[in-house]
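Chemist: task: produce atomic coordinates for the following.
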Amino acid sequence: MRRRGITFKIFIITTILLVVSALLIYLTLYFMLPGYYKNIKQSRLETGVNELIKAIDGKPAKEALPLMSQFGQEHNAWLNLRDKNGWVYDISPNFMRFNNGLIGDGGFPGIRRQIISGRTNEGRGGLDRKNHMLSVERTIHFAESNEAFTLSIDAPLQPIDEASEVILRFLPYMLIAILLIAIGGAAIYSRLIARPLIGLNNVARRLATLDFDMPEAPLKSSDEIGELSQNLSKLASNLQATMAELQNANAQLKDDIVREREQEAKRREFVATISHELKTPITAVSGQLEAMIGNIGIYRDRDTYLRQSYKIMRDMDKLVHEILDLSKLESRDFLPLMREVDLAELVRESIESMSYLADVKSMQIESSLPTEAFIVADERLMAKAVANIVCNAVQYSGEGERVTIKLAEIRQSSVGEEFALVQRLYKLEVLNTGVQLDEAKLTRLFDPFYRVEQSRSRTTGGSGLGLYIVSKVLDAHGAEYGIANTPEGVKFSLLLQAA
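Modeler: All right, here's what the predicted structure looks like:
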């Protein structure tokens, strides 16, 4: 039994209560029983005497004396009659028969008669009348005489006094029994009461350490302890569910924080790149204009460098428009203007716009297109995305290479909860040969301002926003897309829902 534990405390308190209660009961019996017994016996004696007086007063002596003898037997009392001359006639409890005598002519024959001097207790064992006797006196008359007699009744209290003395002498033995019973009862009681509380304490301790496994079944009782056990079980279940939700929310929050940090880093990189992309041409144009204004060296040929400055400004204008398009695409309020658009026609227009550059690079553009391929899309944005895809394929292929463009309708099955659904899709594939990209770089091609060629020279590439704009447009249309290396070159694939 753990010291200062609840079992120990209940055991000590219960033992003390049992011992004190038993001693109080025992001492109460010892001190209060004699007085209580005396009062009860006095009350019964007086009641019996009153009933006796009613029964014998005014009756003949031969009828009254047996009743008085019977009263003495029932109440273990001594009775006597005293006349006016002081003669006392003892009526023994065993007296039942007498001769017909006349009161005043020799008294009651068969009854011991004596003259009293004061009030003696001769023939009564020498009992202390004050402490061991209950005495009652009444005046009665008999039918044989007009003389009044005094009836005295004495009831001994010695039996209860002896019982009190026996109780006091038996106290040491009772103390041993009381201690044994108290200790044994307290041990059993404390274990019965403390066991469920200890179990609940163990459950609460495990809950405090966020251990929500509950091997202990709730107590099957209808009292407050059973209700507490069921509530703890419900608390564990609710806490476990809540902790799982909090962990999921925490994980989601961590992911959001990581994503936010990545986005913030991308924003900083985006701003820095924009600053670089704008600062470099502005510096070049400013330098050329300043040199032309000062007629310095080769810049006296103003027509040549004005055309170069104009070309740089056009590139800057294109970059600014691309940035504005991205701003619209990334806006939360952006909603594409969706309507039916012929994707095949958009591809033809893009091929036609890139035919001049292809001829300059001695490249072949091969296409396999249906007559029409209607989709639901924002025409302006989709045209820009398709143009960027075709432009990238032509721009980043070497001279004499080939660009193959295929657009075809396919059917794709998807299994629902009740039935299979067949979807009509258009698949666009753009393959440029003679090029292979590092696999690690393929996943970054859709990042803003990312270019495979790190020198960022305008002579070898654009701003690096083309495929990023493509990804934003296709994401807004719910399309599936990707870039992969093939044995022939690099292929861009796109899947769009048919109208």
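Chemist: every contact and neighbour count from this point should use C-alpha atoms.
Modeler: OK.
Chemist: how about the helices in the stretch 1-150 of the chain?
Modeler: 6-56, 61-75, 129-132 (DSSP state H, counting those that start in this stretch).
Chemist: can you say which of the ones you listed is packed in most?
Modeler: Among these, the stretch with the highest mean neighbour count (mean count of other CA atoms under 10 Å) is helix 61-75, at a mean of 18.
Chemist: that one to helix 6-56, inter-axis angle?
Modeler: 170 degrees (axes from the mean of the first three to the mean of the last three CA atoms, to 10 degrees).
Chemist: roughly how far is helix 61-75 from the heart of the chain?
Modeler: Computed by CA atoms, centre = their mean, to the nearest Å, the chain-centroid distance of helix 61-75 equals 83 Å.
Chemist: still on that earlier bit, out of the helices of the stretch 1-150 of the chain, which gets nearest to residue 186?
Modeler: helix 6-56 (5.1 Å; CA to CA).
Chemist: closest one to residue 309 among the helices of the stretch 1-150 of the chain?
Modeler: Nearest of the helices of the stretch 1-150 of the chain to residue 309, taken as CA to CA: helix 6-56 at 92.4 Å.
Chemist: tell me what that closest one is packed against?
Modeler: Contacts defined by 3 or more CA pairs under 8 Å, 6 or more residues apart in numbering; DSSP states H and E place helix 6-56 against helix 61-75, strand 133-142, helix 158-169, helix 171-208.
Chemist: please work out which of these is packed deepest.
Modeler: helix 61-75 (a mean of 18).
Chemist: okay, strands next: where are they in the chain?
Modeler: Using DSSP state E, the strands of the chain run over 78-82, 87-91, 113-115, 133-142, 145-156, 339-342, 364-368, 374-377, 402-415, 420-433, 480-485, 489-497.
Chemist: so can I have JSON lines of the ones you listed showing distance to residue 297?
Modeler: Listed next are these as JSON lines, based on distance: least, CA to CA, whole Å:
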{"stretch": "strand 78-82", "distance to residue 297": "162"}
{"stretch": "strand 87-91", "distance to residue 297": "169"}
{"stretch": "strand 113-115", "distance to residue 297": "176"}
{"stretch": "strand 133-142", "distance to residue 297": "154"}
{"stretch": "strand 145-156", "distance to residue 297": "154"}
{"stretch": "strand 339-342", "distance to residue 297": "54"}
{"stretch": "strand 364-368", "distance to residue 297": "43"}
{"stretch": "strand 374-377", "distance to residue 297": "54"}
{"stretch": "strand 402-415", "distance to residue 297": "44"}
{"stretch": "strand 420-433", "distance to residue 297": "44"}
{"stretch": "strand 480-485", "distance to residue 297": "48"}
{"stretch": "strand 489-497", "distance to residue 297": "46"}
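Chemist: for comparison, sequence B:
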Amino acid sequence: MRRLKLFPKFFLYTLGIMLLLIVLIHGFLYLLAPRMQVDFTPATEAAGNITVSIARERIVTEAVQKALPISLCCSLLISVVCSLLLTKGITKPIQEISASTDPMKKLDKTAGCTIHSKDEIGLLAENINGLYFNLLSTIEHLEGEKNHVRELERSKVDFLRAASHELKTPVTALNATLENMILGVGKYQDCEAYLPECKEMVEQLAVMIHDILETSRLNMAVSQEEPVETNLPDLMEELCEPYQLIAAAHQISFSFKMPAAFPVRIPVKEFGRAVSNILANAVAYTESGKSVSVYMVEHTLFIENECTPIHKEEISRLFQPFYRPDFSRSRDSGGNGLGLYIVDTIFQTLHIPYSFAPMDEPEGMRFTIQLIDVPPKS
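Modeler: Down below sits the predicted model:
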């Protein structure tokens, strides 16, 4: 019985119960019907008509015996039909739920249980749908996290390769200088003259190693900092202040126009670090007599500087670590090629959309940052 499917099992249970009731009812009818006959004999004749009563009892018994086979057959037919209808009505939605779970096992996103009623079976189908959709959502989220981790690992490997290549040049130069000093080759015999140069190389290496280590920990630092509600114009004014002084020292016009209030919820330290790198690049690549502009339109923050526009095919390479678009601006002038890489990493981690593109009037470059305002707490 345990191996039968739901429909025949439920049908046999229902039919068995109905047959048991039929047998009991007909048994009671056969036994009690002759004794429950109605006596239509007048009271004056009842005492002398015992034989008539026995004859009537025999007639009733024979009538019941003749009616029992027909009654049993009709009852059996009705029982089978009722059992089939009842079993079909109960098992059909369960079978549909069972059939709906087959494509769910294959993670078919279009699969789902059809809800026909609001009873317990309908609630079961609704719960299965909710559970399945939550499962799909969780799987999709895990797939996204897996791809994100894969991209992070790939970017770390690329960063370490670029960092090792970037460190190779100054290390090789320092090693060659020290080796020539030890061997006393040519002008390197004057060690006192080249020791300050070696010290300067070591300091540059220390700065580069520090920047590389800080950048390698960037994703962890961004994820650990809690976002807080802050007024963006006040934050931007604080970030722009040192670069306004640098711009003034180089005869660069620095324009700052922001609304009085624009509340945002961001990790202030890391967001400020990204914006500072953008401002540093804007000022550093702007010639004397040109201008740098910081302003806001609706939810978009603009940082523009007048300069020679960068070719569109080269812009994507700017966000690679240690890439420098202007080769005249080398390590000696302070550029380490990590600024826009840091900007890209921070904004990607914070899910802040941004773009960097050339502009025609005035000729230069424009950095845009998309922000969503946060209403102040009541």
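Chemist: quick TM-score on the pair, please.
Modeler: After superposition, the two chains reach a TM-score (TM-score structural alignment, normalised by the length of the second structure) of 0.65; 336 aligned residues with a CA RMSD of 5.1 Å.
Chemist: sorry, back to before: for residue 240 of the first structure, find the nearest of the strands of the first structure.
Modeler: strand 402-415 (35.7 Å).
Chemist: contact partners for whatever residue of the first structure lines up with residue 77 of the second structure?
Modeler: Under the alignment (TM-score structural alignment), residue 77 of the second structure pairs with residue 184 in the first structure. If a contact means CA atoms under 8 Å, 6 or more residues apart in numbering, then residue 184 of the first structure has no contacts.
Chemist: before we move on, what about residue 319 of the first structure?
Modeler: Applying CA under 8 Å, 6+ apart to residue 319 of the first structure gives the contacts residue 463.
Chemist: now check the second structure for the residue matching it.
Modeler: That one, residue 319 of the first structure, aligns with residue 208 by TM-score structural alignment.
Chemist: and if you look at residue 428 of the first structure?
Modeler: Mapped onto the second structure by TM-score structural alignment, residue 428 of the first structure lines up with residue 303.
Chemist: once you drop chain neighbours, what's closest to its match?
Modeler: Leaving aside its sequence neighbours, residue 303 of the second structure sits nearest to residue 294 (CA to CA, 6 or more residues apart in numbering; 4.7 Å).
Chemist: can you count the residues close to that neighbour?
Modeler: Number of residues near residue 294 of the second structure (other CA atoms under 10 Å) recorded here: 20.
Chemist: gap between it and residue 186 of the second structure?
Modeler: 53 Å (CA to CA, to the nearest Å).
Chemist: over to residue 180 of the second structure?
Modeler: From residue 180 of the second structure over to residue 186 of the second structure (counting by CA to CA), the distance is 8 Å.
Chemist: which one's more surrounded, those two?
Modeler: residue 180 (16 against 9).
Chemist: figure out which of the strands of the first structure is closest to residue 198 of the first structure.
Modeler: With CA to CA as the measure, strand 402-415 is the member of the strands of the first structure nearest residue 198 of the first structure (55.9 Å).
Chemist: show me how far that closest one is from its chain's centre.
Modeler: That offset, for strand 402-415 of the first structure, works out to 55 Å (CA atoms, centre = their mean).
Chemist: stretch 261-270 of the second structure now?
Modeler: 24 Å.
Chemist: for the first structure, longest helix please?
Modeler: helix 224-293 (DSSP state H).
Chemist: which residues does the residue nearest to residue 303 of the second structure contact?
Modeler: Contacts of residue 294 of the second structure by CA under 8 Å, 6+ apart are 254-258, 301-304.
Chemist: which one (most neighbours) among those residues?
Modeler: Counting neighbours by other CA under 10 Å, residue 304 comes out on top of the contacts of residue 294 of the second structure with 27 neighbours.
Chemist: how close does the nearest residue to that residue once chain neighbours are set aside sit to residue 260 of the second structure?
Modeler: Nearest non-adjacent residue to residue 304 of the second structure, counting by CA to CA, 6+ apart: residue 366, 4.4 Å away. As judged by CA to CA, residue 366 of the second structure and residue 260 of the second structure stand 23 Å apart.
Chemist: ok, residue 251 of the second structure next?
Modeler: From residue 251 of the second structure to residue 260 of the second structure the distance is 28 Å (CA to CA).
Chemist: which residue of those two possesses the greater neighbour count?
Modeler: Neighbour comparison, residue 251 of the second structure and residue 260: the larger count goes to residue 251, with 15 against 9 (by other CA under 10 Å).
Chemist: the more buried one contacts residue 289, correct?
Modeler: Yes: assessed by CA atoms under 8 Å, residue 251 of the second structure is found in contact with residue 289 at 5.7 Å.
Chemist: just want the angle from the longest helix of the first structure to helix 171-208.
Modeler: Going by the same axes, to 10 degrees, helix 224-293 of the first structure makes 20 degrees with helix 171-208.
Chemist: which elements pack onto helix 224-293 of the first structure?
Modeler: Looks like helix 224-293 of the first structure contacts helix 171-208, helix 302-329 (3+ CA pairs under 8 Å, 6+ apart).
Chemist: and these as CSV, adding distance to residue 364 of the first structure?
Modeler: Listed next are those as CSV, based on distance: least, CA to CA, whole Å:
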stretch, distance to residue 364 of the first structure
helix 171-208, 73
helix 302-329, 26
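Chemist: nearest to residue 256 of the first structure, of the ones you listed?
Modeler: Using CA to CA, the nearest of these to residue 256 of the first structure is helix 302-329, at 21.0 Å.
Chemist: quick one: that closest one to helix 224-293, angle?
Modeler: Relative orientation of helix 302-329 of the first structure versus helix 224-293 (the same axes, to 10 degrees): 170 degrees.
Chemist: have a look at how far, on average, helix 302-329 of the first structure is from the second structure.
Modeler: Mean deviation of helix 302-329 of the first structure relative to the second structure after superposition (mean CA distance after the TM-score superposition for the first structure): 4.1 Å.
Chemist: and if you look at stretch 246-257 of the first structure?
Modeler: Averaged out, stretch 246-257 of the first structure is 2.1 Å away (mean CA distance after the TM-score superposition for the first structure).
Chemist: right, and residue 88 of the first structure touches residue 150 too?
Modeler: No: using CA under 8 Å, residue 88 of the first structure is not in contact with residue 150, being 9.3 Å away.
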